[in-house]
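Asks: show me the folded form of this:
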Amino acid sequence: MNARTTRTLAAALSLTAALAISGCSGSEDGASEAAPTVSGAFMPQPVNDKMAGAFMVIKNDSGTADKLTGVTSPLSDDLQIHETKNQKMQQVPSLDVPANGELKLERGGDHIMFMGLKSTPTVGDKVTIELRFEKAGPVKVELDVKERTYTGQAPTSTAGNGH
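Replies: Okay, here's the model as predicted:
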């Protein structure tokens, strides 16, 4: 029995070492992909219960590119990923999250749209969403509901309105 336990422990250690050496090479089901991190997540207070936007920076520290493929929230049954090109907004099935890079969802650019809100959040509320990715697992995010004029604090931007 003792020799069997030793062999089992040795096999487990070998497997652990092999996984550590392989790093984040990924698996077909995406289970080993590093989860993206999110910063600056907010929603401007909606004007009505018809629609609202969500903005944030999604950072991918993985060496593998990924895609934002979906968003869910208790606030709406219809969340859409929108791309903005040439000042025209359109729904898209996904947005790229580059390897060792970030996807900026910001006013006037790519963003998430809530359609048909179940309630109208006000400044100070928090709205929960879950981001879905092609490779990484789902990520839960809390959006801070801000004033309608709030633009966020993009660290790479030199412009701003003092918020």
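
Asks: switch to C-alpha atoms for all contacts and neighbour counts from now on
Replies: Noted.

Asks: what segments of the protein are strands?
Replies: 37-44, 51-60, 66-72, 78-85, 88-92, 95-97, 101-105, 111-115, 126-133, 139-146 (DSSP state E).

Asks: buried residues in the fourth one?
Replies: For strand 78-85, burial by neighbour count (16 or more other Cα atoms under 10 Å) applies to 79-84.

Asks: check the offset of it from the chain's centre.
Replies: 14 Å (Cα atoms, centre = their mean, to the nearest Å).

Asks: equivalent analysis for the second one, please.
Replies: For strand 51-60, the separation from the chain centroid amounts to 7 Å (computed by Cα atoms, centre = their mean).

Asks: neighbouring contacts of that strand?
Replies: 34-46, 66, 97-107, 111-117, 143 (Cα atoms under 8 Å, 6 or more residues apart in numbering).

Asks: swap in stretch 131-146?
Replies: 29-36, 38, 41-45, 54, 66-72, 121-130.

Asks: one more to line up against the first:
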Amino acid sequence: MNRRTALAGVLTLTTGLALAGCSSSSDRPELKVIGGFMPQPVNDMAAGFLVVQNHGNGADRLTSVTSPLSDDVTIHETKNQVMRKVTSFDVPAGGELDLERGGNHIMFAKLKQQPKQGQKVSVELHFEKAGAVKVDLPVKETTHNPKKQ
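Replies: The predicted model follows:
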């Protein structure tokens, strides 16, 4: 009887741990990138804009961006019309991260080439939990601003 009780205890503990593991998977982010674009650059710098939607129950964090267009890609926040480099942006559970003109954005410096309107620029967004997400940003006219249309 003693062995059966011990075995039952181990099985109960194992089942509990397995269920706990399953419940934590529902706290995962489910990311989708929409509305991305890059205005055609006029010098050796460019900006990228997009929206990261999180349809999951877990928050995530954008930690960096890479691109073949530049070895110097950073993320910037804009507060009180002052732009500064940051190390990450939060992507809240059930919410979104909006990188838009006049606000938070991706900055490309020392461009290796000048992308033209109609082309696409590949970027890889790196998230703390979701990992890397590849996105192509269509290059739009220099003044393109979808929020003001």
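
Asks: and the TM-score between them?
Replies: TM-score of the superposed chains, computed with TM-score structural alignment, normalised by the length of the second structure, equals 0.82; 133 aligned residues with a Cα RMSD of 2.0 Å.

Asks: once you drop chain neighbours, what's closest to residue 68 of the first structure?
Replies: Nearest in space to residue 68 of the first structure, with sequence neighbours left out and distances taken as Cα to Cα, 6 or more residues apart in numbering, is residue 133 at 4.6 Å.

Asks: now do the buried residues in stretch 129-149 of the first structure.
Replies: Buried residues in stretch 129-149 of the first structure (16+ other Cα under 10 Å): 129, 131-138, 140-147.

Asks: relative to the second structure, which residues correspond to stretch 63-72 of the first structure?
Replies: Under TM-score structural alignment, the match for stretch 63-72 of the first structure in the second structure covers residues 57-66.

Asks: repeat that for stretch 91-108 of the first structure.
Replies: Counting by TM-score structural alignment, stretch 91-108 of the first structure corresponds to 85-102 in the second structure.

Asks: and the matching stretch, how far from the chain's centre?
Replies: 8 Å.

Asks: could you do stretch 75-95 of the first structure as well?
Replies: With Cα atoms, centre = their mean as the basis, stretch 75-95 of the first structure stands 14 Å off its chain's centre.

Asks: now the end-to-end length of that stretch.
Replies: 22 Å (Cα to Cα, to the nearest Å).

Asks: what of stretch 74-88 of the second structure?
Replies: Chord length of stretch 74-88 of the second structure, first to last residue, is 10 Å (Cα to Cα).

Asks: swap in stretch 112-123 of the second structure?
Replies: The separation between the terminal residues of stretch 112-123 of the second structure, taken as Cα to Cα, is 14 Å.

Asks: buried residues, it. List them.
Replies: Residues 115-116, 120-121, 123 are the ones in stretch 112-123 of the second structure that count as buried (16+ other Cα under 10 Å).

Asks: okay, and it goes to which residues in the first structure?
Replies: With TM-score structural alignment applied, stretch 112-123 of the second structure matches the range 118-129 in the first structure.

Asks: spatially central, which residue of the second structure would that be?
Replies: With distances taken as Cα atoms, centre = their mean, residue 62 lies nearest the centre of the second structure, 4.4 Å away.

Asks: roughly how far does that one sit from residue 28 of the second structure?
Replies: 14 Å.

Asks: of all the buried residues of stretch 112-123 of the second structure, which two lie farthest apart?
Replies: Pairwise distances across these peak at 15.9 Å for 116 and 123 (criterion: Cα to Cα).

Asks: who touches stretch 69-86 of the first structure?
Replies: 89-95, 108-119, 127-134.

Asks: surely residue 97 of the first structure touches residue 103?
Replies: Yes - counting by Cα atoms under 8 Å, residue 97 of the first structure touches residue 103, with 5.3 Å between them.

Asks: look up how far residue 84 of the second structure lies from residue 74 of the second structure.
Replies: Counting by Cα to Cα, the gap from residue 74 of the second structure to residue 84 of the second structure is 10 Å.

Asks: check residue 51 of the second structure too.
Replies: 19 Å.

Asks: repeat that for residue 64 of the second structure.
Replies: 14 Å.

Asks: same question, residue 124 of the second structure
Replies: Distance from residue 124 of the second structure to residue 84 of the second structure, by Cα to Cα: 21 Å.

Asks: no more questions from me, cheers.
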